[in-house]
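In: sequence plus the predicted model coming up.
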Amino acid sequence: MAEPEDIMQNTATATATDATLLPVKPSRYARLRDSDLWFSFRSHPSAIFAAVLLAFVALTAFLAPFIAPQNPYDLSALVLWNSEIPPIWNTDGQMPFVLGTDTQGRDILSAILYGSRISLIIGFASVLLALSVGLTLGLIAGYFGGWIDNVIMRVGDVLLSMPFILIAILITAIASASLPTSLKDVLAAPILIFAIAVPSWVQYARTVRASAMVEAKKEYVQAAKLIRVKSWRIMLNHILPNCMTPIMVAATLNFGLAILSEATLSFLGVGMPPDQPSLGTLIRIGNQYLFSGLWWIIVFPSIQLCLIVLSVNMIGDWLRDALNPKLR
């Protein structure tokens, strides 16, 4: 007959052996490395190129204070004697103005780096604001339905019936007329973010509403209602994760659209002021001197804007294909 000490030792040994046989939960990095999304990204050369290009543009934009030859926002750093200098490969080019200067002596390369930072921040913030509003209203409309759904969707229909750029211009014009002169330039970026986000949330709301209406009728949601789970927990923990695939694609593609919208508003003169130029403001300034021989003032900011939007759209196209189960 075995002694109690032997039984305890054997039990401990068996428990340790069973513990070593249990599967180890992979880390988050390991799950990402082995995921289908990462495999699709690695096997998609255009997505890799677009991601590298966008990362390079974003990195240089946010490191602009350290790598730019000049601070284009500092009026004391602008020298009129250095105005209208052509790019460095031209016979009249000068260092450190690699891409030339404008009519005020502002270095074009520095203005592009600082302007790209403003365009990226405004585009990202407007998409984030529109996404937050659209997700919230879409979940509420799809989950509760009834008159709440009707009110939210009718407001969205009114916004969709009006041109996107017209709504944005109307909001910026009202804000500009309401604010005192001292605050117009200070609040120019928040006003632009709000003006771009207001007509953009409808797309997210309609997408989430359609998915929420389908998910709300499924058995696991009905079971959660029976055990008296709070509605906001059901929407956040159960319905929202099943709606994120189309939302991720829409947000990526709308990021490029938001940057273009900011550039359009700034080009029309209702966006960023000339002393805080974004890419759209630089293009508007350069357009005035396009036929006077100062082509570099408009060409290089336009190229930068095209590269940003192109890389974002390429990533969005890849993400749409990678998350489509029919194409796997």
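Out: Here it is on my side, so go on. Residues are numbered from 1 along each chain as shown.
In: could you use CA atoms for every contact and neighbour count after this?
Out: Noted.
In: spatially nearest residue to the residue most central in space within the chain (excluding sequence neighbours)?
Out: Centroid-nearest residue in the chain: Phe124, 3.4 Å away (criterion: C-alpha atoms, centre = their mean). With sequence-adjacent residues excluded and distances taken as C-alpha to C-alpha, 6 or more residues apart in numbering, Phe124 is closest to Phe255, at 6.3 Å.
In: so the one you found sits against Leu129, correct?
Out: No. Proximity of Phe255 to Leu129 does not meet the contact threshold set by C-alpha atoms under 8 Å, at 11.6 Å.
In: before we go on, here's another structure to hold up against the first:
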Amino acid sequence: MSDTATHDRSALDAPAAPTRPSRLERLRDSDLWYSFRSHPSAIFAAVLLGLVALTAFLAPLITPQNPYDLAALELWNAEIPPIWNAEGQWPYLLGTDTQGRDILSAILYGSRISLIIGSCSVLVALAVGLSLGLVAGYVGGWVDNVIMRVGDVLLSMPFILIAILITAIAAASLPPSLKDVLAAPILIFAIAVPSWVQYARTVRASAMVEARKEYVQAARLIRVKAWRIMLHHILPNCMTPIMVAATLNFGLAILSEATLSFLGVGMPPDQPSLGTLIRIGNQYLFSGLWWIVVFPSIQLCLIVLSVNMIGDWLRDALNPKLR
């Protein structure tokens, strides 16, 4: 009886096993989070980008008008200057365009389209580039040669020329009723096609180095399947440069979408993105309606600036030579 009591007392007095910290706790205690907290420009860029994204996706709740609803546009409210002007009117804070479209509403709705197209094109290019880069670096041989030669052909052509060619072929192939409906997927595909090469080349170089290391050779000896080796062993060691490249290319993708829309091969006028708004406003720049082009241009600059600042911080934070 006394032995049992002693055993129970010792079990109660024994220290409890340490619990494994959650992912949020590990992130909070990581060097990356410390670097972010001590980097004022990264905090400013993250807050700015978060504010832009939040207002863009909450646009139906905070804007006075749906700029995509043509029935809601009133021509007698056209060409109203910003609210601080003597001729400004409430609730058109940033004025209206020549069709009576509220500029602030159009900017927020257009920012949502630009952010969605930019992020989706980066994700598509990232998925294709990671897959092909892993296969090229791990398998090698003629597979590597074919993938890299296709990438070299794409790199030998201007980025914007490939995107324009894809959008032009899609516009000529689709019936008129589907052109506007599929405008966003076509833009995503057109931006992603020439973008995957950078990810593939980066992953290929890292995969070729990792494939020669002992842990990969050991996995081969115990007959681990090739796809498991690539996904669970090689890919995690290639993610640092890919994260930096994806962040920087996100801003480039938004600029590419704006460029295509500015050239008239992007989003249609009844579903304007920031590039479409800039193209429309550029026609009235010298007629005194400066607000139609200036405010969408400022919004585009703020988005790309914040993304690039975050990318620069991430590149420095993940570089072991700068620690």
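Out: Sure, I can see it. The structure displayed is predicted, hence computed values, not measured ones.
In: what would you report as the TM-score here?
Out: Superposed pair, TM-score by TM-score structural alignment, normalised by the length of structure 2: 0.98. Supporting alignment: 323 aligned residues with a C-alpha RMSD of 1.1 Å.
In: rewinding a little: could you check how far the residue nearest to Phe124 of structure 1 is from Val52 of structure 1?
Out: With distances taken as C-alpha to C-alpha, to the nearest Å, Phe255 of structure 1 is found 17 Å from Val52 of structure 1.
In: ditto for Ile298 of structure 1
Out: Using C-alpha to C-alpha, Ile298 of structure 1 is found at 25 Å from Val52 of structure 1.
In: so the two - more neighbours on which side?
Out: Ile298 (23 against 13; other C-alpha atoms under 10 Å).
In: mind checking what secondary structure the equivalent of Pro91 of structure 2 over in structure 1 has?
Out: By TM-score structural alignment, Pro91 of structure 2 lines up with Pro96 in structure 1. Of the three states, Pro96 of structure 1 takes coil under DSSP: H, G, I helix; E, B strand; the rest coil.
In: so the closest residue to Pro96 of structure 1 other than its chain neighbours, which state does it fall into?
Out: Counting by C-alpha to C-alpha, 6+ apart, Pro69 is the residue found nearest to Pro96 of structure 1 once chain neighbours are left out, at 6.6 Å. Look at Pro69 of structure 1: counting by three-state DSSP, its state is coil.
In: burial of the equivalent of Pro69 of structure 1 over in structure 2, as a residue count?
Out: Counting by TM-score structural alignment, Pro69 of structure 1 corresponds to Pro64 in structure 2. Using other C-alpha under 10 Å, Pro64 of structure 2 is surrounded by 15 other residues.
In: relative to structure 1, what is the average displacement of the longest helix seen in structure 2?
Out: Longest helix in structure 2, counting residues (DSSP state H): helix 103-139. Helix 103-139 of structure 2 differs from its equivalent in structure 1 by a mean of 0.3 Å after superposition (mean C-alpha distance after the TM-score superposition for structure 1).
In: C-terminal to that helix, what's the next element?
Out: helix 141-155 (DSSP states H and E).
In: matching residues in structure 2 for stretch 157-171 of structure 1?
Out: Using TM-score structural alignment, stretch 157-171 of structure 1 pairs with 152-166 in structure 2.
In: likewise stretch 127-134 of structure 1?
Out: Using TM-score structural alignment, stretch 127-134 of structure 1 pairs with 122-129 in structure 2.
In: just stretch 245-255 of structure 1 next, same as before
Out: The aligned range for stretch 245-255 of structure 1 is 240-250, by TM-score structural alignment.
In: how big is the offset of the matching stretch relative to structure 1?
Out: Looks like 0.3 Å for stretch 240-250 of structure 2 (mean C-alpha distance after the TM-score superposition for structure 1).
In: so for that stretch, what gets flagged as buried?
Out: 241-250 (16 or more other C-alpha atoms under 10 Å).
In: contacts only, for Gly281 of structure 2.
Out: 97, 289-293 (C-alpha atoms under 8 Å, 6 or more residues apart in numbering).
In: next, format those residues as a markdown table and append secondary structure.
Out: Listed next are these as a markdown table, based on three-state DSSP:
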| residue | secondary structure |
| --- | --- |
| Asp97 | coil |
| Leu289 | coil |
| Trp290 | coil |
| Trp291 | helix |
| Ile292 | helix |
| Val293 | helix |
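In: most neighbours among those residues, which one?
Out: Ile292 (31 neighbours).
In: how about that one: what's its closest non-neighbour residue?
Out: Gly281 (4.7 Å).
In: what's that neighbour aligned with over in structure 1?
Out: Aligned partner of Gly281 of structure 2 by TM-score structural alignment: Gly286.
In: how much does the strand or helix carrying that match stray from structure 2?
Out: In this structure, Gly286 of structure 1 sits in helix 279-287 according to DSSP H and E. Mean deviation of helix 279-287 of structure 1 relative to structure 2 after superposition (mean C-alpha distance after the TM-score superposition for structure 1): 0.2 Å.
In: what comes up buried for that helix?
Out: 279-287.
In: ditto for stretch 148-162 of structure 2
Out: By neighbour count on 16+ other C-alpha under 10 Å, the buried set for stretch 148-162 of structure 2 is 148, 151, 154, 159-160, 162.
In: just the endpoints, please. Distance across that stretch?
Out: Termini of stretch 148-162 of structure 2 sit 18 Å apart (C-alpha to C-alpha).
In: can you check stretch 228-235 of structure 2 too?
Out: End-to-end distance (C-alpha to C-alpha), stretch 228-235 of structure 2: 10 Å.
In: can you give me how far it is from the chain middle?
Out: In terms of C-alpha atoms, centre = their mean, to the nearest Å, the centre of stretch 228-235 of structure 2 is set 25 Å apart from its chain centre.
In: and if you look at stretch 309-317 of structure 2?
Out: 15 Å.
In: any idea how many residues pack against His263 of structure 2?
Out: If you look again at residue 263 of structure 2, you'll see it is Leu, not His. 13.
In: typo on my end, it should be Tyr34 of structure 2
Out: Neighbour tally, Tyr34 of structure 2, other C-alpha under 10 Å: 13.
In: so it is in which element?
Out: Here Tyr34 of structure 2 is assigned to helix 31-37, by DSSP H and E.
In: the helix or strand following that helix vs helix 103-139, what angle?
Out: Sequence order places helix 40-57 as the next helix or strand after helix 31-37 of structure 2, per DSSP H and E. Interaxial angle of helix 40-57 of structure 2 relative to helix 103-139 (axes from the mean of the first three to the mean of the last three C-alpha atoms, to 10 degrees): 120 degrees.
In: what about helix 40-57 of structure 2, how far off from structure 1?
Out: Helix 40-57 of structure 2 sits 0.2 Å off on average (mean C-alpha distance after the TM-score superposition for structure 1).
In: list the buried residues of that helix.
Out: So for helix 40-57 of structure 2, counting by 16+ other C-alpha under 10 Å, buried means 41-43, 45-46, 48-49, 52-53, 55-57.
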